[in-house]
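Novice: model this:
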Amino acid sequence: VQKAGYEAPTPIQAQCWPLATAGRDMIAIASTGSGKTAGYLIPALSHVREVRKRALAEGRAVTGKEGAPVLVLAPTRELVKQIEHEAMKFGGSLGLRTAALYGGASRVGQVRHLLNYPHIIVATPGRLLDLAECGELNLTKVSYMVLDEADRMLDMGFEKDLLRISRYVPRARQTLFFSATWPQQVQRVALKFAVNDPVKVFIGKVSDRPVAALTITQLVKVVHQLEKLDELIEYIKSKPRGSRILVFVGQKYRCDWLAENLSDHPSYRDIRCCAIHGDRPQMEREFGIASFKSGRIPILIATDVASRGLDIPDVTAVVNFDMPTDAESYIHRIGRTGRGGKRGEAFSLMTKADSGIAKSIVNIIRESGQVPPEDLLQLSNSGSSSSGQQNRGRGVSGGRSEVSVRQTSSGFSGRRDGGGRDYNYRQDGGGSRDSYLDRRDGR
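Specialist: All right, here's what the predicted structure looks like:
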């Protein structure tokens, strides 16, 4: 843990570690970026060690045909790969093996990884169920089960798959259930999985919808559509050179267009950037994410395919070059910065076309203890307001055991500048999708 750079536990880790290590079932509600991955992985390693000790004492094997003792379920392959990376980082020194199972990759290759007898399996529900039902995966020895971003899995329609998976794992297991929100559906499913007198842990504000992390400073600027590129350039130039900046756009062709125009901008030609979206091959997307994570390419341009699951340390800022259509996506996007208790910044470029979500953004900023800028307030009053944020989050009560941890935040107001030069953009996206990610190198 110390080698990984951890100096002190985050609030969710401070609650998870003693409870999970003690073998308790747990339902934890915490915002994105709270450090929950380490919150359940560190106790998982301890759990595997205890299982191995008991097995050795009884003269039997721990893995192999008997199956892995730890199972982690996550909604997307990006998140699965990130959890796998963290598990390997923490468990490598202990000789523990991890296998990642997800769609969009070779099924045969993943089955081959299972033959290495992993101690920890990290999987998306669909691929896990596929391998379990065809007999390629044995889950009968799972004794430590984690559902990460459970609300997202339910949003994606995985409830039936999750319930089917529960039939393959022993009921006498320890379950850790993590969610960023606490609506009725999540409450109902949580109690179907965490059945052994679960402790409920609530970190920060708890509501029936996502809330922004208090570690993120939210800045918004209302501009004309043709001013966006110049505004993005100026924002990037205002940050220290090499800062990791994640830029979100609304459509796939916009990724390629922005990567090309950002690199070719006359006032700032040496921006190293790459673009990832759903039409990119999986290997190319993984290379782009790895280059961004290493700092080789400091600007990553992405559609919402990258908005969940990315856990890249020290992301300086998230930029909404194009606004999402709903408040939940906005919160998931900006949650890529300000993670693990570190400060981050979100900069959103809004136009008149975004008036429908403006009211929701105003509410999110206010709920974070910050002050929305005047031009955003005017935009929110100029068009139809989103209904997604009308219902305030309700406090949570009931259950068996509860732990509540509250965080505070300092206020920060938005800003507005003038200027900007007109830029036209091509509707065809400008540039081949097959060209290499690093536009500056021209490969």
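Novice: please count neighbours and contacts with C-alpha atoms only from this point.
Specialist: Fine.
Novice: got a list of contacts for stretch 311-320?
Specialist: Applying Cα atoms under 8 Å, 6 or more residues apart in numbering, the external contacts of stretch 311-320 come out as 33, 79, 82, 243-249, 293, 333-334, 336-339, 342, 344-349.
Novice: generate a ChimeraX selection restricted to the buried subset of those residues.
Specialist: The following ChimeraX line selects those of those that are buried, judged by 16 or more other Cα atoms under 10 Å:
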select :33,79,82,243,244,245,246,247,248,249,293,333,334,336,337,338,339,344,345,346,347,348,349
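Novice: and for residue 92, the neighbour number?
Specialist: Around residue 92 sit 12 other residues, with neighbours defined as other Cα atoms under 10 Å.
Novice: look at it and tell me its secondary structure.
Specialist: Following DSSP: H, G, I helix; E, B strand; the rest coil, the label given to residue 92 is helix.
Novice: that one and residue 119, how far apart?
Specialist: For residue 92, the distance to residue 119 (Cα to Cα, to the nearest Å) stands at 11 Å.
Novice: check residue 47 too.
Specialist: Computed as Cα to Cα, the residue 47 to residue 119 distance reads 10 Å.
Novice: neighbour count winner among those two?
Specialist: Shown here are residue 47 and residue 119; by other Cα under 10 Å, residue 119 has more neighbours (26 against 21).
Novice: where do the strands of the stretch 101-250 of the chain begin and end?
Specialist: 120-123, 144-147, 174-179, 199-203, 216-222, 244-248 (DSSP state E, counting those that start in this stretch).
Novice: which elements pack onto the first one?
Specialist: By that I understand strand 120-123. Using 3 or more Cα pairs under 8 Å, 6 or more residues apart in numbering; DSSP states H and E, the elements in contact with strand 120-123 are strand 70-73, helix 77-91, strand 98-101.
Novice: another sequence for comparison is provided below:
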Amino acid sequence: MVFVRLREILACAPTGSGKTVAFCLPLLAHLHQPTNKGFRALIISPTRELASQTHRELCKLSQGIGFRVHIIDKGAVAAKKYGPKSARKFDILVTTPNRLIYLLKQDPPAMDLSSVEWLVVDESDKLFEEGKTGFRDQLATIFLACTSPHIRRALFSATFALDVEQWCHLNLDNLVSISIGHRNSAADTVEQELLFVGTENGKLLAMRDLIKKGFMPPVLVFVQSIERARELFHELVYEGINVDVIHADRTQQQRDNVVSSFRSGKIWVLICTALLARGIDFKGINLVINYDFPTSAVEYIHRIGRTGRAGHKGKAITFFTEDDKPLLRSIANVIKQAGCPVPDYMIGFKKIHSKLRRKLEKKPPRRTTIRTTPRFLMKKGGSKQSRWVNK
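Specialist: Now for the predicted structure:
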């Protein structure tokens, strides 16, 4: 008998460098061919959009082999679809944590993970965040449900906080840590620029100036909240460009339609929150605009990582005001490390206390409403503006 000691993997590589292929190909090669054992591989993603993208790539890579790759759409429907017997018809499952937990908590559980040989956690630093945005408790439940003694666990991300690495060393067996390039760094294929706009009103002027000068679509614009995404959309919808907005308050069908339209070129400018900052691969994004300043260097890296992917060049412009000064130093350091110019005075700012930094990450500064349109036009029935008010 030959005993092979399995290694758990913690992998970090820049955005757009091919992490999805890096875990999909070994997974498919190891599974070799379809069986009737049930789900043998499980991939966890933080958002539905990223799960859909991974599912699509797996289907392409396994074409002609016969693997049955599935994604959970709705928990209630899946509870009937993935019963203990029917689950043996499938090989690979891609899902978000919440939908899988819903199935595991059914009585009896509507999902059997005892045959899972590969457990991949994509964008794992996001999944391990604590609080409302994290999935640490759900991941613990999923880990315990995967009971096969032959299971391999692999965690991938473009960034890693120290606490994630510490957790992995404490809870995973025989861990090997792999880093491509500098840890928590931006891709050097992105031309990065910081643009001082004075006040919140200056952001809209700067945005309209960029549109007036001309730009090459597609463009992603990041804001810090759903409400601000709506507000900016109402301002840009009359600028003569094809613009839309995506955020967590829109239905899944609306979000899927927007993503599809953006991929096909029907939408030139897409306004979004952090929902799309993780892992989503849009081909040929030419420009990322950080309308609202990122709350951390990690968030900044993921936002601008939507451009400059797979060796292609891209550009990122980040607006900042006086209110953003506390976080300016950390972003400037990321930009400088990537080889882009930044003023020396930004690097020289005093480093903020860790307690204040964590507070700013959880609660960004309050910003004035994005609006130049008179309020009565926003509410006037029958106008073009009113048709978009619920975007």
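Novice: wait, residue 389 of structure 1 sits on residue 366?
Specialist: No. The pair residue 389 of structure 1 / residue 366 is not scored as a contact, 11.7 Å apart, by Cα atoms under 8 Å.
Novice: these two: which is more packed in?
Specialist: For the pair residue 389 of structure 1 and residue 366, the greater number of neighbours falls to residue 389 (20 against 16), based on other Cα under 10 Å.
Novice: secondary structure class for the more buried one?
Specialist: For residue 389 of structure 1, the reduced secondary structure class is coil; criterion used: three-state DSSP.
Novice: what's near enough to touch the closest residue to it other than its chain neighbours?
Specialist: Leaving aside its sequence neighbours, residue 389 of structure 1 sits nearest to residue 360 (Cα to Cα, 6 or more residues apart in numbering; 5.3 Å). Shown in contact with residue 360 of structure 1 (Cα under 8 Å, 6+ apart): 327, 385-390.
Novice: what's residue 360 of structure 1 aligned with over in structure 2?
Specialist: Taking TM-score structural alignment for the superposition, residue 360 of structure 1 sits opposite residue 330 in structure 2.
Novice: swap in residue 73 of structure 1?
Specialist: So residue 73 of structure 1 corresponds to residue 44, using TM-score structural alignment.
Novice: I figured its match was touching residue 95, is that so?
Specialist: Yes. Using Cα under 8 Å, residue 44 of structure 2 is in contact with residue 95, at 5.4 Å.
Novice: which residues do those two both contact?
Specialist: Residues touching both residue 44 of structure 2 and residue 95 (Cα under 8 Å, 6+ apart): residue 51.
Novice: now the host helix or strand of residue 361 of structure 1 on structure 2. Mean distance?
Specialist: Assigned by DSSP states H and E, residue 361 of structure 1 falls within helix 355-367. Its aligned residues in structure 2 lie a mean 1.6 Å from helix 355-367 of structure 1 after superposition (mean Cα distance after the TM-score superposition for structure 1).
Novice: okay, buried residues for that helix please.
Specialist: Applying a neighbour-count criterion of 16+ other Cα under 10 Å, one finds 355-366 buried in helix 355-367 of structure 1.
Novice: how about residue 432 of structure 1, what does it touch?
Specialist: With Cα under 8 Å, 6+ apart, residue 432 of structure 1 has these contacts: residue 256.
Novice: work out for me the element it sits within.
Specialist: Short version, using DSSP H and E: residue 432 of structure 1 is in no helix or strand.
Novice: mind listing the helices for structure 1?
Specialist: Applying DSSP state H to structure 1 gives helices spanning 11-21, 36-58, 77-91, 107-114, 125-133, 150-155, 159-166, 184-193, 228-237, 252-264, 282-294, 327-334, 355-367, 374-382.
Novice: list the superposition-based mean deviation of the third one with respect to structure 2.
Specialist: So the one you mean is helix 77-91 of structure 1. Mean deviation for helix 77-91 of structure 1: 1.8 Å (mean Cα distance after the TM-score superposition for structure 1).
Novice: check which residues of that helix are buried.
Specialist: Within helix 77-91 of structure 1, the residues that count as buried by 16+ other Cα under 10 Å are 77-84, 86-88, 90-91.
Novice: burial of the counterpart of residue 325 of structure 1 in structure 2, as a residue count?
Specialist: Under the alignment by TM-score structural alignment, residue 325 of structure 1 pairs with residue 295 in structure 2. Using other Cα under 10 Å, residue 295 of structure 2 is surrounded by 24 other residues.
Novice: got a list of what the spatially most central residue of structure 2 touches?
Specialist: For structure 2, the residue nearest the mean C-alpha position is residue 278 (1.4 Å; Cα atoms, centre = their mean). Listed by Cα under 8 Å, 6+ apart, the contact partners of residue 278 of structure 2 are 50, 123, 302-303.
Novice: so what does it match up with in structure 1?
Specialist: Per TM-score structural alignment, residue 278 of structure 2 is aligned with residue 308.
Novice: what about its match, distance to residue 286 of structure 1?
Specialist: Per Cα to Cα, residue 308 of structure 1 is found 14 Å from residue 286 of structure 1.
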